[in-house]
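Asker: following is a predicted model, sequence given first.
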Amino acid sequence: MSFDLDLGGQRALVTGGTKGVGAAVVRALLAADARVVAAARTTPQVAAPGLDYIAADLMTAEGCAALAREVLARFGGIDIVVNVLGGSSAPPGGFAALTDEEWQKELNQNLMPSVRLDRALLPSMIAQGSGVIIHVTSIQHELPLPEATTAYAAAKAALSTYSKSLSKEVAPKGIRVARVSPGWVETEAAVAFATRLASEAGTDYEGGKKIIMDSLGGIPLGRPAKPEEVADLIVFLASPRAAAITGTEFVIDGGTVPTA
């Protein structure tokens, strides 16, 4: 049996599409012959072949609205939206270090871009009677690290709950909504973080990775996921091969989250 994902010609938007998991999703969609726009705050000087970039500050309502208008103008509609954008700049120090401003930053980076883009792009999906939205959450909403990720984890939990509710609302209109919840992924940023921890601890990169894995309570698989592994899951879920899947969250974390 052929495992063609049947994504040829599908119009896709990927937020956070220039680095890490987002860039891997873009590459996988292009390899499946989809038409792809990658959005990020800054865009590369040299574009990948067959790929459009749109620079947008998605932490603002204006940036999300401008991106949605540009995508619809270029494509005349949209078939797939993958909201990868996320991250945290909150300081360490637990709850006391989280001012109202820090909380708002985490929500603006990890929840509101998805909410705003969905609100702007869903009408075109509803009009055509089809579409797929993938929200990238995080295992942090189940396993938060109190020292530094409380606000990030809470924002991702809100994104997960919002996604579930949205899926129930739009499924009867032909639109699927799914969530992908990664654990630690070996992105460029993760490599830099592990390298810094290794230097501070007087060890090598593998030692730095172990420090991170230990802080998560261990990864039974023994390693972080690769961006390409997360991207493959996302692109499968966006494809017609997953046509009966909606409303579900798929964890890809090497077994980090303990389950019964």
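Answerer: Arrived safely.
Asker: C-alpha from now on. contacts and neighbour counts both.
Answerer: Will do.
Asker: residues contacting stretch 11-21, please?
Answerer: Defining contact as C-alpha atoms under 8 Å, 6 or more residues apart in numbering, one finds that stretch 11-21 is touched by 22-26, 34-40, 43-44, 71, 75, 77-86, 187-189, 227-228, 230-231.
Asker: could you do stretch 197-206 as well?
Answerer: Contact partners of stretch 197-206, identified using C-alpha under 8 Å, 6+ apart, comprise 194-195, 207-209, 211.
Asker: report the separation between Leu237 and Asn108.
Answerer: 26 Å (C-alpha to C-alpha, to the nearest Å).
Asker: next one: Ala39
Answerer: Ala39 is 16 Å from Asn108, by C-alpha to C-alpha.
Asker: which of the two has more residues huddled nearby?
Answerer: The neighbour count for Ala39 versus Asn108, taken as other C-alpha atoms under 10 Å, is higher for Ala39 (26 against 19).
Asker: doesn't that one belong to a strand?
Answerer: Yes. Under DSSP: H, G, I helix; E, B strand; the rest coil, Ala39 sits within a strand.
Asker: go ahead and confirm it touches Leu51.
Answerer: No. The criterion here is C-alpha atoms under 8 Å, and Ala39 misses it with Leu51 at 10.7 Å.
Asker: show me the contacts for Val84.
Answerer: Taking C-alpha under 8 Å, 6+ apart, we find Val84 in contact with 14-17, 21-22, 135-136.
Asker: distance of it from Ser2?
Answerer: Val84 is 28 Å from Ser2, by C-alpha to C-alpha.
Asker: and for Gln128?
Answerer: Where Ser2 is concerned, Gln128 sits at a distance of 28 Å (C-alpha to C-alpha).
Asker: between those two, which has more neighbouring residues?
Answerer: Ranked by neighbour count (other C-alpha under 10 Å), Gln128 and Ser2 place Gln128 first, with 15 against 4.
Asker: what is the neighbour count of the closest residue to Asp79 other than its chain neighbours?
Answerer: Leaving aside its chain neighbours, Asp79 sits nearest to Gly131 (4.7 Å; criterion: C-alpha to C-alpha, 6 or more residues apart in numbering). Using other C-alpha under 10 Å, Gly131 has 28 neighbouring residues.
Asker: OK, contacts around Gly131?
Answerer: 78-80, 125, 174-176.
Asker: sorry, back to before: so which of the contacts of stretch 197-206 sit within strands?
Answerer: Judged by DSSP state E, those include no members of strands.
Asker: keep only those of the residues you listed that are in helices.
Answerer: Residues of those located in helices (DSSP state H): 194-195, 207-209, 211.
Asker: make TSV out of the residues you listed and add neighbour count and distance to Gly255.
Answerer: Formatted as TSV, the ones in helices among the contacts of stretch 197-206 follow (neighbours: other C-alpha atoms under 10 Å; distance: C-alpha to C-alpha, whole Å):
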residue	neighbour count	distance to Gly255
Ala194	21	20
Thr195	19	23
Gly207	17	20
Gly208	23	20
Lys209	23	16
Ile211	16	17
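Asker: A further structure is provided below for comparison with the first:
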Amino acid sequence: MSDFLDLGGQRALITSGTRGAGAATVDLFRKLGARVLTTALSFPAGSAADVSVVADLATSEGCSTVAEAVRRELGGVDIVVHMLGGSSAPAGGFSALSDGDWHKELNLNLFPAVRLDRELVPQMVAHGRGVIIHVSSIQRLLPLPEATTAYAAAKAALSTYSKSLSKEVSPRGVRVVRVSPGWIDTEASMELARRVASDAGTDIEGGRKIIMDSLGGIPIGRPSSPAEIANLVAFLASGRAASITGAEYVIDGGTVPTV
């Protein structure tokens, strides 16, 4: 693998790197030679990153803490992977979403990228090189009205912001790319499948099928694995993707049914 992809000597910030696709990306980047700083609200024993920073990136203070740690511990950054995201909004459609729910979704899925880029991208521009990867979601294209309206809208905003940033900084040597996963096979998604299965009176495989059906089906018949997301992110961050910027790469097993 390292004969084809090499991140040796690269300094990388990967947010939310303790589980799921974030943890897989941290692990792969380190195997490929990068020095990695990652973030979380708390860390399990034996974190894989070179530097682990406890911070709440849903706040401006948390983003400042991480940016300062990047400068102090890494001396700057060459690659930023905005992996953080998620949703705590209630089900029930648009009328169930309060102002507070909307603010939470934007503070988790949009503003951390905006704030960290504002802190870190100027140094990349000054050096004439760097890669920013914004992890969005196919939900920006396929919102589920019952449960993901605010999350999908926040990810859509992230995608639009990412495209605009790419147009501004790519002429100065900084690439900006989007990765949009579909359903990923993580501990959190399996817990969701268990809850769905329990509510429907079926087993976990039945719960997984209900979720896939709610997405309109996944043609390959399964979610993506965290490692598959990490593989795509690593390629896009590497010199192998040197002419790729301003683009979105969907990794969803064929879920999005349109061109």
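Answerer: That came in fine, so what should we check first? If you're wondering where the values come from, they're calculated on a predicted model, not measured in any experiment.
Asker: can you calculate the TM-score here?
Answerer: Aligned and superposed, the two chains score 0.97 in TM-score terms (TM-score structural alignment, normalised by the length of the second structure); 259 aligned residues with a C-alpha RMSD of 1.3 Å.
Asker: can you pick out the most distant pair from the ones in helices among the contacts of stretch 197-206 of the first structure?
Answerer: Thr195 and Ile211 (10.6 Å; C-alpha to C-alpha).
Asker: shared neighbours, the two?
Answerer: By C-alpha under 8 Å, 6+ apart, no residue touches both Thr195 of the first structure and Ile211.
Asker: ok, and what's touching stretch 56-64 of the first structure?
Answerer: For stretch 56-64 of the first structure, contacts defined as C-alpha under 8 Å, 6+ apart pick out 39-42, 66-67, 108-109, 112-113, 116-117.
Asker: out of those residues, which are buried?
Answerer: Buried positions within those, assessed by neighbour count (16 or more other C-alpha atoms under 10 Å), are 39-40, 66-67, 108-109, 112-113, 116-117.
Asker: which one among those residues gets closest to Asp253 of the first structure?
Answerer: Gln109 (21.8 Å).
Asker: for the helix or strand harbouring that closest one, list every residue counted as buried.
Answerer: Assigned by DSSP states H and E, Gln109 of the first structure falls within helix 100-110. Across helix 100-110 of the first structure, burial judged by 16+ other C-alpha under 10 Å covers 102-103, 105-110.
Asker: tell me the span between the first and last residue of stretch 104-121 of the first structure.
Answerer: Per C-alpha to C-alpha, the first residue of stretch 104-121 of the first structure is 24 Å away from its last.
Asker: ok, and what's touching stretch 161-181 of the first structure?
Answerer: Defining contact as C-alpha under 8 Å, 6+ apart, one finds that stretch 161-181 of the first structure is touched by 125-126, 129-139, 160, 234, 237, 243, 245-253.
Asker: go again with 7 Å.
Answerer: 126, 129-139, 234, 246-252 (C-alpha atoms under 7 Å, 6 or more residues apart in numbering).
Asker: follow-up on the earlier one: any residues touching the helix holding Gln109 of the first structure, and which ones?
Answerer: Outside helix 100-110 of the first structure, the residues that reach it (C-alpha under 7 Å, 6+ apart) are 59, 85-88, 90, 151-152, 155-156.
Asker: and the ones in helices among the contacts of stretch 197-206 of the first structure, which is closest to Leu221 of the first structure?
Answerer: Nearest to Leu221 of the first structure among these is Lys209, at 13.1 Å by C-alpha to C-alpha.
Asker: check the spacing between Val131 of the second structure and Ala230 of the second structure real quick.
Answerer: Counting by C-alpha to C-alpha - Val131 of the second structure and Ala230 of the second structure are separated by 15 Å.
Asker: more neighbours, the two?
Answerer: Of the pair Val131 of the second structure and Ala230, Val131 is the one with more neighbours under other C-alpha under 10 Å, namely 26 against 21.
Asker: average gap between the host helix or strand of Val230 of the first structure and the second structure?
Answerer: In this structure, Val230 of the first structure sits in helix 227-238 according to DSSP H and E. By mean C-alpha distance after the TM-score superposition for the first structure, the fitted helix 227-238 of the first structure averages 0.5 Å away from its aligned residues in the second structure.
Asker: got a list of contacts for that helix?
Answerer: 5, 20-21, 24-25, 28-29, 80, 132, 180, 185-187, 242, 252.
Asker: then stretch 116-127 of the first structure?
Answerer: 61, 64-65, 68, 77-79, 131, 173.
Asker: try it again with 6 Å
Answerer: With contact meaning C-alpha atoms under 6 Å, 6 or more residues apart in numbering, stretch 116-127 of the first structure is reached by 64, 77, 131.
Asker: can you tell me how far the second one is from Ala65 of the first structure?
Answerer: Relative to Ala65 of the first structure, Gly77 of the first structure is positioned 15 Å away (C-alpha to C-alpha).
Asker: the helices in the stretch 1-150 of the first structure, which residues?
Answerer: 20-31, 61-75, 100-110, 112-128, 150-170 (DSSP state H, counting those that start in this stretch).
Asker: give me whichever of those is most buried.
Answerer: Counting by mean count of other C-alpha atoms under 10 Å, helix 20-31 has the highest mean neighbour count of the helices of the stretch 1-150 of the first structure, with a mean of 23.
Asker: now do that helix: distance to the chain's middle.
Answerer: Averaging C-alpha positions (C-alpha atoms, centre = their mean, to the nearest Å) puts helix 20-31 of the first structure 11 Å from its chain's average.
Asker: centroid-nearest residue for the first structure?
Answerer: For the first structure, the residue nearest the mean C-alpha position is Val84 (2.3 Å; C-alpha atoms, centre = their mean).
Asker: show me what that one aligns to in the second structure.
Answerer: Using TM-score structural alignment as the criterion, Val84 of the first structure maps onto Met83 of the second structure.
Asker: give me the distance between its match and Thr15 of the second structure.
Answerer: 5 Å.
Asker: cool, and Ala241 of the second structure?
Answerer: 21 Å.
Asker: and the contacts of stretch 116-127 of the first structure as TSV, adding distance to Ala201 of the first structure?
Answerer: Formatted as TSV, the contacts of stretch 116-127 of the first structure follow (distance: C-alpha to C-alpha, whole Å):
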residue	distance to Ala201 of the first structure
Cys64	41
Gly77	51
Gly131	48
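Asker: tell me roughly how far the top strand by length along the first structure lies from the second structure on average.
Answerer: Counting residues, the longest strand in the first structure under DSSP E turns out to be strand 175-182. If you overlay the two and look at strand 175-182 of the first structure, the average distance to its match in the second structure is 0.3 Å (mean C-alpha distance after the TM-score superposition for the first structure).
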